[in-house]
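*Asks:* How does the following fold in three dimensions:
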Amino acid sequence: MPSASHATLTTPVTPELVRGALELEETHDGLLPHRLPAWARAQCADGQLAMAESQPSGVRVVFRTRATVVELETVPTKRVYAGAPPRPEGLYDLLVDGRPAGQASATGGNTVTVDMSTGSAEMSAGPAGSVRFDGLPDTDKEVEIWLPYNEITALVALRTDAPVEPAPASGRRTWLHHGSSISHGSDAASPTTIWPALAAAAGDVDLVNLGFGGSALLDPFVARTMRDTPADLISLKIGINLVNADLMRLRALGPAVHGFLDTIRDGHPDTPLLVVSPILCPMHEDTPGPTAFDFSRLAEGKLAFVASGDPEERAEGKLTLNAVREELERVVETRAKDDPHLHLLDGRLLYGERDHAELPLPDGLHPDAAAHRLIGERFAAHVFAADGPFGVGD
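*Replies:* Model (predicted):
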């Protein structure tokens, strides 16, 4: 390997190099991407949301360079669940001029150990690590490093064998999406193969992903964040977390959805806005939450979930996925009479009964890598088609 393979130039990671984050926080570890702004984070003390929004799903470091070697120094924060099988290492995906060109995991970093029986967590600090990609073409090119969707990642510096400069704006439309852990990426193979990233690539749009594991709960501060975020296209995938958390009753759901949509429309009155109902999840189709860990499966070394509600409780207003779908259909049908840019997509068109027979949810809740690809392809086919809600002619 020639001497040019040595990464001798150091470039601090600055906001101009980061896309897909709504805020970047200066920390002692480095520049920490957030997917909610500080004022929004201050309105919720939920540790689950704090973890989810600071995991950089959809966030990427983007620059132009002739470098043949690129190293990204980071301080990752990895999670370990006591008594559960090890979680896969977070992956960094490298794209060169939009094409996959490598994958790597970062060494070092912090570890958070979670006790699922008590909910307690302990942090142990570790050193900075890095990911390295070499053998890149010695040409001027756009380089993207997509950060792990499942590891909090503080950005320290780039090391290269040629100068780095910020990439110009892509000129593509910006798609702002909000959803649950499925949109966040749970159990996908890598950051560019979570279903929203796959759909964004197929639709030739720039993704801003506000998919928050366990936290798509119609929070008003999320609606205000979306109201204030520039976007050409907006989508909401609503339902599964409301059932998981047993958060509200049917009486509250309709007004909450109306309020969320009202707030978004305050900032985006004519933007194509798509509401997506839940994909199929058999355990919660007609059984309310809350969702619980399946400790019998955990004893076998497998992470899985169960519905702990009673189907009879739907009559009392407890939410099931079918109840949510019916209410979303009612709300969108009512509003669409005066809002021609509002659309609804039944999530079962993305993943339904036939798909579950072929690609069952491994833990009862989350799609695997193959199902993420299926959902992303179907979303693009339904939504980004010329006559779809996000078609160029909308």
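*Asks:* drop to CA atoms for contacts and neighbour counts, all remaining ones
*Replies:* Noted.
*Asks:* can you give me the strands for the stretch 201-350 of the chain?
*Replies:* Taking DSSP state E, counting those that start in this stretch as the criterion, the stretch 201-350 of the chain contains strands spanning 205-211, 233-237, 273-276, 291-293, 305-307, 342-345.
*Asks:* The longest one relative to strand 233-237, how many degrees between them?
*Replies:* Note on geometry: by axes from the mean of the first three to the mean of the last three CA atoms, to 10 degrees, strand 205-211 and strand 233-237 are set 30 degrees apart in direction.
*Asks:* that older thread, highest mean neighbour count out of the strands of the stretch 201-350 of the chain?
*Replies:* Using mean count of other CA atoms under 10 Å, the stretch among those with the largest mean neighbour count is strand 205-211, at a mean of 25.
*Asks:* List of residues touching that strand?
*Replies:* 20-21, 35, 53, 57-59, 172-185, 196-197, 200 (CA atoms under 8 Å, 6 or more residues apart in numbering).
*Asks:* Give the buried subset of those residues as a PyMOL selection command.
*Replies:* Selecting just the buried residues from the contacts of strand 205-211 in PyMOL takes one command, with 16 or more other CA atoms under 10 Å as the test:
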select buried, resi 20+21+35+53+57+58+59+173+174+175+176+177+178+179+180+181+182+183+184+185+196+197+200
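*Asks:* Now the spatially most central residue of the chain: closest residue in space, sequence neighbours ignored.
*Replies:* Nearest residue to the geometric centre of the chain (CA atoms, centre = their mean): H184, 2.3 Å. The shortest distance from H184 to any non-neighbouring residue, by CA to CA, 6 or more residues apart in numbering, is to G211 (4.2 Å).
*Asks:* before we go on, could you also do this sequence so I can check it against the first one:
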Amino acid sequence: MIKNAITTPITGDIVRGAIDLESTETGTIAHRLPDWARAQCLDPQLAMAEAQPSGVHLVFRTTATEIALEAVPTKRSYVGMPPRPNGMYDLLVDGKLVQQATIDAGHVLHIDMTKGTATPQKGAPGFARFTELPSGPKNIEIWLPHNETTELFALHCNAAIEPGRMNAPSTPNRRVWLHYGSSISQGSDAASPTGTWPAVAALACNVDLINMGFGGGALLDPFIARTIRNEKANLISLKIGINLVNADIMRLRAFTSAVHGFIDTIRDGHPLTPLLVISPIYCPIHEETPGPCNFDFAALANGTLKFQATGDRGETAHGKLTLQIIRDELSKIVTQRSSTDANLHYLDGQSLYGPADYAHMPLPDELHPDAATHHKIGDRFIANVFGPNGVFAPA
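*Replies:* A predicted model of the protein is given here:
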């Protein structure tokens, strides 16, 4: 343990990117949905995803050269699959990634995908340790794992900490970018929390990120639209489509109305905020084939996680959705609305990852991009959206 450590509890003044902080008997859990919204949906998939702190990070200034974050993560173990790597904690000094750490301890959720069961196993807290940091005053950010629920206990440092950033004249005017999407936006298969494509873009463009990417949960829920409406944000993006197809949860008639309603609700709170609607990236299994999406059980039997589309292409005549249909409809919706909403914009997701990319950077499980592809998508988002001619370009 750190000699003569100063212990600081986790409080809201050092947390960025969370919508709500839940106080437990022993610590704090960062949520990406408020408590009233969580009460409106008891779906265990969404509950797990929103409590995984993608984009959430601790921000403080200190002269400490040794820092230990005490926490208890909840890891996932899939029956019949190789062990998942521990969630990563990324430490940045003055905006640059300098160290990474993991916590071996923690709870474990044992998931059997063939039976549809999840069995919890209690564990103990542990420490993400960072040592030999540069001396002198500095800005520290600790980005929490994007794919593990993490109950935060305290920071232990060999010097005092102060909330916020120092020596950053642009901080008061730092823009807040709120992004909504699916597991791809949450960061599925990214190597670390700063390696998810939204984090790559946010860090490069000096904006504060609120990541509302929810694995399996981008289903145009009204309570999420109201959450976005209520949050302070200078930039908003909505990545819509893949979960609606692979969950087979809507038909075209309901989809069009739901998109309009989602945007209407957001506009109630953000009438002039730049709002970017992004269609799905390229995903061959669902380009022309509707959902539902299911596990490829033959691949699972061999210890490989892959997904497959199980819908019938002929059912699109009856309103079933595919990615191609969704792209066409989103483009029409934005074109229609932009005649009276100059700050509403559309981006074809295939400009971030398209057929040519799949040829040399395929989706390993046929659904999610790998770590290198997350960086590729982030770089393209920077160029297309935050670049000089982009809709999020600095004024």
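*Asks:* any idea what the residue nearest to the centre of structure 1 aligns with in structure 2?
*Replies:* Using TM-score structural alignment as the criterion, H184 of structure 1 maps onto Q186 of structure 2.
*Asks:* just the helices in the stretch 251-395 of structure 2 please.
*Replies:* Listed in chain order, the helices of the stretch 251-395 of structure 2 (DSSP state H, counting those that start in this stretch) span residues 252-269, 284-287, 297-301, 323-338, 355-360, 371-381.
*Asks:* What's the separation between the aligned residue in structure 2 for T118 of structure 1 and A49 of structure 2?
*Replies:* Residue correspondence to structure 2 (TM-score structural alignment): T118 of structure 1 is matched to K115. When CA to CA, to the nearest Å is applied, the distance between K115 of structure 2 and A49 of structure 2 equals 20 Å.
*Asks:* ok, those two, which is more surrounded?
*Replies:* For K115 of structure 2 versus A49, the count of surrounding residues by other CA atoms under 10 Å is larger for A49: 25 against 8.
*Asks:* I figured the more buried one was touching A218, is that so?
*Replies:* No. Taking contacts as CA atoms under 8 Å, A49 of structure 2 lies outside contact range of A218: 10.7 Å.
*Asks:* so what corresponds to L345 of structure 1 in structure 2?
*Replies:* Match for L345 of structure 1 (TM-score structural alignment): L347.
*Asks:* Could you tell me which residues make contact with the closest residue to its match other than its chain neighbours?
*Replies:* Setting aside the residues directly before and after it, L347 of structure 2 is nearest to I278 in space (CA to CA, 6+ apart), at 4.8 Å. With contacts defined as CA under 8 Å, 6+ apart, the neighbours of I278 of structure 2 are 237-240, 346-349.
*Asks:* so the aligned residue in structure 1 for L155 of structure 2, which of the three states?
*Replies:* Superposed on structure 1 with TM-score structural alignment, L155 of structure 2 falls opposite L158. Secondary structure of L158 of structure 1, reduced to three states by DSSP: H, G, I helix; E, B strand; the rest coil: strand.
*Asks:* my guess is L158 of structure 1 contacts T14, does it?
*Replies:* No. Using CA under 8 Å as the test, L158 of structure 1 is too far from T14 to be in contact (10.1 Å).
*Asks:* ok, the two, which is more surrounded?
*Replies:* L158 (22 against 14).
*Asks:* whereabouts in structure 1 does the longest strand along structure 2 align?
*Replies:* The strand of greatest length in structure 2, counted in residues with DSSP state E as the criterion, is given as strand 67-78. The counterpart of strand 67-78 of structure 2 in structure 1, using TM-score structural alignment, spans residues 70-81.
*Asks:* and that stretch, how far from structure 2 on average?
*Replies:* Comparison of stretch 70-81 of structure 1 with structure 2 after fitting gives an average deviation of 0.5 Å (mean CA distance after the TM-score superposition for structure 1).
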